[in-house]
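Colleague: what would the 3D arrangement of this be:
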Amino acid sequence: MASQVYHDYTGFTNVTSFSDAFNNFNQIESLNVFEKLWGSYYYYMGNDIFATGLLFFCVHELFYFGRCLPWFIIERIPYFDKYRIQETKLPSNQEQWECLKSVLTSHFLVEAFPIWFFHPLCKQIGISFQVPFPPITDILLQLTVFFVLEDAWHYWFHRGLHHGVFYKYIHKQHHRYAAPFGLAAEYAHPIEVALLGFGTVGIPIIWCIITKKLHLFTICVWIILRLFQAVDAHSGYEFPWSLHHFLPFWAGADHHDEHHHYFIGSYASSFRWWDFVLDTEAGPKGKQSREQKMKVQAEKKTQ
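Modeller: As a prediction, this is how the structure comes out:
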């Protein structure tokens, strides 16, 4: 079964290894190195459905646990304790192990199954996977849109999960750790995984249905960035070089750590504007801000 990753295989030699496939694509001067690697992978696999499923599953596992590993190491180096947001609460090895088992179970029994049906869906709605890739400007625009829309989705549904039976039977699992750590980013009830995960996967799908313009490579980059954001937000560490010091609207670990510490407020994933505008910032700073606004309003009424 020949891959449809490229439109013209004229001049290609027989392939018995990935190296052979890359040598074939390396002859196409119009492709950059990433496009050559992408094309070589699909051409070598020879089955686009299997190739996409394997690619996305491996990307998820590699970058999720790969991003968790530095935080796991940092937690065991005393020098970094001064940057720990909740200094007295460190996850034990037993807690880490229980969390790891739960996350792996979720990955293999909940998330793996739909991944293998992703390529037929992409083909149906027009998500391309061929080389060359779209222009970098298109990719950056789409990534920006995905971050903004996912943040809005996450805010409202996360906030909803803190009400009544939704918290008791679904979201409470994620709040097992009042002091979060990187590995706990995807420690959640399967319903929560599906509901909040739709913001990551569903938004690009809807974007493609509307615009008819999206590439699987863009989705790959988006998922990697989203994984990094989620793991870092649960890291439990605040550094002088943390991103929100340079981008004030970026949420970061200090924003989400207060959500776990106080169990309410700071619902957004990537940005701070929803919590700021709607007065749902968690912790002492959020409370002080709300009290100050109430004081100003009271003073205006008495004037």
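
Colleague: only C-alpha atoms for contact and neighbour calcs from this point on.
Modeller: Noted.

Colleague: would you confirm that Val231 contacts Cys68?
Modeller: Yes. Between Val231 and Cys68 there is a contact under C-alpha atoms under 8 Å: 6.5 Å.

Colleague: what touches both of the two?
Modeller: Gly182, Leu183 (C-alpha atoms under 8 Å, 6 or more residues apart in numbering).

Colleague: comparing the two, which residue is more hemmed in?
Modeller: Taking other C-alpha atoms under 10 Å, Val231 and Cys68 do not tie; Val231 has more neighbours (25 against 22).

Colleague: now the more buried one: how far from Ile224?
Modeller: According to C-alpha to C-alpha, to the nearest Å, Val231 and Ile224 sit 11 Å apart.

Colleague: overlap in contacts of these two?
Modeller: Contacts common to Val231 and Ile224, judged by C-alpha under 8 Å, 6+ apart, are Tyr64.

Colleague: my guess is Arg84 contacts Glu238, does it?
Modeller: Yes. Using C-alpha under 8 Å, Arg84 is in contact with Glu238, at 6.4 Å.

Colleague: who has more neighbours, those two?
Modeller: With neighbours defined as other C-alpha under 10 Å, Arg84 and Glu238 compare such that Glu238 has more, 22 against 19.

Colleague: test my guess that the more buried one contacts Ala253.
Modeller: Yes. Between Glu238 and Ala253 there is a contact under C-alpha under 8 Å: 6.4 Å.

Colleague: count of residues packed around Ile139?
Modeller: 18.

Colleague: kindly report the same for the one 5 residues further on.
Modeller: Thr144 has 12 neighbours, counted by other C-alpha under 10 Å.

Colleague: please state the offset of the strand or helix carrying it from the chain centre?
Modeller: Assigned by DSSP states H and E, Thr144 belongs to helix 136-160. Distance, stretch centre to chain centre, for helix 136-160: 10 Å (C-alpha atoms, centre = their mean, to the nearest Å).

Colleague: now stretch 34-52
Modeller: With C-alpha atoms, centre = their mean, you get 23 Å for stretch 34-52.

Colleague: in that stretch, what counts as buried?
Modeller: Neighbour-count burial for stretch 34-52, counted by 16 or more other C-alpha atoms under 10 Å, picks out 35-46, 48-52.

Colleague: repeat that for stretch 200-209.
Modeller: Within stretch 200-209, the residues scored as buried using 16+ other C-alpha under 10 Å are Thr200, Val201, Ile203, Pro204, Ile205, Trp207, Cys208.

Colleague: do stretch 114-124 as well
Modeller: With burial defined by 16+ other C-alpha under 10 Å, the residues of stretch 114-124 counted as buried are Ile115, Trp116, Phe118, His119, Cys122.

Colleague: any chance you could list what contacts the helix or strand harbouring the last one?
Modeller: Secondary structure from DSSP H and E places Cys122 in helix 118-125. Counting contacts by C-alpha under 8 Å, 6+ apart, the residues outside helix 118-125 that touch it are Asp48, Ile49, Thr52, Gly53, Ser128, Ile205, Cys208, Ile209, Lys212.

Colleague: to check against the first, give me the structure of this:
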Amino acid sequence: MDLVLNIADYYFFTPYIYPATWPEDNIFRQAITLLIVTNLGAYILYFFFATLSYYFVYDHLLMKHPQFLKNQVSREIMHSVQSMPWMSIPTVSLFLLEVRGYSKLYDGIGEFPYGWFQLVASVLSFLFFTDMLIYWIHRGLHHKLVYKRLHKPHHIWKIPTPFASHAFHPLDGFLQSLPYHIYPFIFPLHKVVYLGLYILVNIWTISIHDGNGYKNEKLFNGACTKTE
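Modeller: Here you go, the predicted structure:
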């Protein structure tokens, strides 16, 4: 995430927002910038890809289903818009640790003896690690002690649209994203690969709410259907 931070500082925050006397490596400045950039990026990804999916992929006949709620799309959007800033707070805390050098992220392929092979292997490892942990976190969120308080709000949308993809209780949303953020603290990962995977994960989250995600549940960790 330091790549995004440096670009944001160089082209926008340093010349236009922050005083020149405030060092770019100041932890409070970094936290503020990451909070702004993370939220702005999340909103752009959400509205752009959810809108594309809604108009070009989503089966609008599903909206005639008796369990499709009145004004559901606008309610999904409102829920997402309200939840994402709260989800971003713990996420930014982890981004800040990455930027401060506490992760195993690297920016030079030559830093490791196996080079490109290790980079490809890290992508496969990332996908396996995150999908496995999300499966168990998701199962845990369906436990009777936490389901009604944390995860049930997401299942208001029994017939979801792509705009429901981020309509979580903030803690629920963060917990399900946690494996993506803890991976680079445990295993080496290229910075650009991590950023690309982060974007793809957001697109994937939208895609499993496009009305076709349920068909793929047996193959992939898709949107679940528990509705109690």
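
Colleague: let me see the TM-score of these two.
Modeller: Once superposed, the chains reach a TM-score of 0.70 (TM-score structural alignment, normalised by the length of the second structure), with 208 aligned residues with a C-alpha RMSD of 3.8 Å.

Colleague: the first structure: helices as residue ranges?
Modeller: Counting by DSSP state H, the first structure has helices at residues 18-25, 33-45, 48-74, 93-106, 112-115, 118-125, 136-160, 164-169, 190-211, 216-233, 252-262, 273-277, 283-302.

Colleague: which of those sits closest to Ser242 of the first structure?
Modeller: Minimum separation from Ser242 of the first structure across the helices of the first structure (C-alpha to C-alpha) falls at helix 252-262, 7.5 Å.

Colleague: so which elements touch the closest one?
Modeller: helix 216-233, helix 283-302 (3 or more C-alpha pairs under 8 Å, 6 or more residues apart in numbering; DSSP states H and E).

Colleague: what's the offset of the longest one from the middle of its chain?
Modeller: Just to be clear, that refers to helix 283-302 of the first structure. With C-alpha atoms, centre = their mean as the basis, the mean position of helix 283-302 of the first structure lies at 35 Å from the chain mean.

Colleague: buried residues in it?
Modeller: Gly283, Gly286, Arg290.

Colleague: please apply the same query to the shortest one.
Modeller: Under the neighbour-count criterion of 16+ other C-alpha under 10 Å, helix 216-233 of the first structure has 216-219, 222-224, 226-233 buried.

Colleague: now stretch 156-169 of the second structure: which residue numbers in the first structure?
Modeller: Mapped onto the first structure using TM-score structural alignment, stretch 156-169 of the second structure covers residues 176-189.

Colleague: residues contacting stretch 198-207 of the first structure, please?
Modeller: Contacts to stretch 198-207 of the first structure, defined as C-alpha under 8 Å, 6+ apart, come from residues Ile125, Phe146, Leu149, Glu150, Asp151, Trp153, His154, Lys213, Leu214, Ile219, Ile223, Arg226.

Colleague: wouldn't Trp71 of the first structure be in contact with Ser235 here?
Modeller: Yes. Judged on C-alpha under 8 Å, Trp71 of the first structure makes contact with Ser235 at a distance of 6.5 Å.

Colleague: which of the two has more neighbours?
Modeller: Shown here are Trp71 of the first structure and Ser235; by other C-alpha under 10 Å, Ser235 has more neighbours (29 against 19).

Colleague: residue in the second structure matching the more buried one?
Modeller: Aligned partner of Ser235 of the first structure by TM-score structural alignment: Asp210.

Colleague: Leu105 of the second structure: how many residues sit nearby?
Modeller: Count around Leu105 of the second structure with other C-alpha under 10 Å applied: 22.

Colleague: err, Gly160 of the first structure, not the other one
Modeller: Applying other C-alpha under 10 Å, we find 14 other residues in the vicinity of Gly160 of the first structure.

Colleague: distance of it from Ile115 of the first structure?
Modeller: Distance from Gly160 of the first structure to Ile115 of the first structure, counting by C-alpha to C-alpha: 27 Å.

Colleague: Ser74 of the second structure matches what in the first structure?
Modeller: That one, Ser74 of the second structure, aligns with Trp97 by TM-score structural alignment.

Colleague: got the contact list for the nearest residue in space to His209 of the second structure that is not next to it in sequence?
Modeller: Leaving aside its chain neighbours, His209 of the second structure sits nearest to Pro162 (4.8 Å; criterion: C-alpha to C-alpha, 6 or more residues apart in numbering). Going by C-alpha under 8 Å, 6+ apart, Pro162 of the second structure touches Ala50, Thr51, Ser53, Tyr54, Tyr58, Ile206, Ser207, Ile208, His209, Asp210, Gly211.

Colleague: let's go with 7 Å and repeat that
Modeller: Neighbour list for Pro162 of the second structure: Ala50, Ser53, Tyr54, Ile206, Ser207, His209, Asp210 [criterion: C-alpha atoms under 7 Å, 6 or more residues apart in numbering].

Colleague: one more: Ser165 of the second structure?
Modeller: Taking C-alpha under 7 Å, 6+ apart, we find Ser165 of the second structure in contact with Thr205, Ile206, His209.

Colleague: in a markdown table, list those residues along with distance to His151 of the second structure.
Modeller: Output for the contacts of Ser165 of the second structure, formatted as a markdown table (distance: C-alpha to C-alpha, whole Å):
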| residue | distance to His151 of the second structure |
| --- | --- |
| Thr205 | 16 |
| Ile206 | 17 |
| His209 | 16 |
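
Colleague: for those, which ones persist in the first structure?
Modeller: Comparing those with the first structure on both residues aligned by TM-score structural alignment, their matches' C-alpha atoms under 7 Å, the contacts found in both are Thr205, Ile206, His209.

Colleague: Met132 of the second structure pairs with which position in the first structure?
Modeller: Taking TM-score structural alignment, the alignment pairs Met132 of the second structure with Ala152 from the first structure.

Colleague: neighbours of that match, how many?
Modeller: Close neighbours of Ala152 of the first structure, defined as other C-alpha under 10 Å, add up to 20.

Colleague: measure it to Trp274 of the first structure for me?
Modeller: Relative to Trp274 of the first structure, Ala152 of the first structure is positioned 7 Å away (C-alpha to C-alpha).

Colleague: next one: Val145 of the first structure
Modeller: In this view, Val145 of the first structure and Trp274 of the first structure are 16 Å apart by C-alpha to C-alpha.

Colleague: which member of the contacts of helix 118-125 of the first structure is positioned nearest Glu192 of the first structure?
Modeller: Ile205 (19.2 Å).

Colleague: tell me how far the closest one lies from Gln142 of the first structure.
Modeller: 12 Å.

Colleague: can you check Phe34 of the first structure too?
Modeller: Noted for Phe34 of the first structure: a distance of 19 Å to Gln142 of the first structure, by C-alpha to C-alpha.
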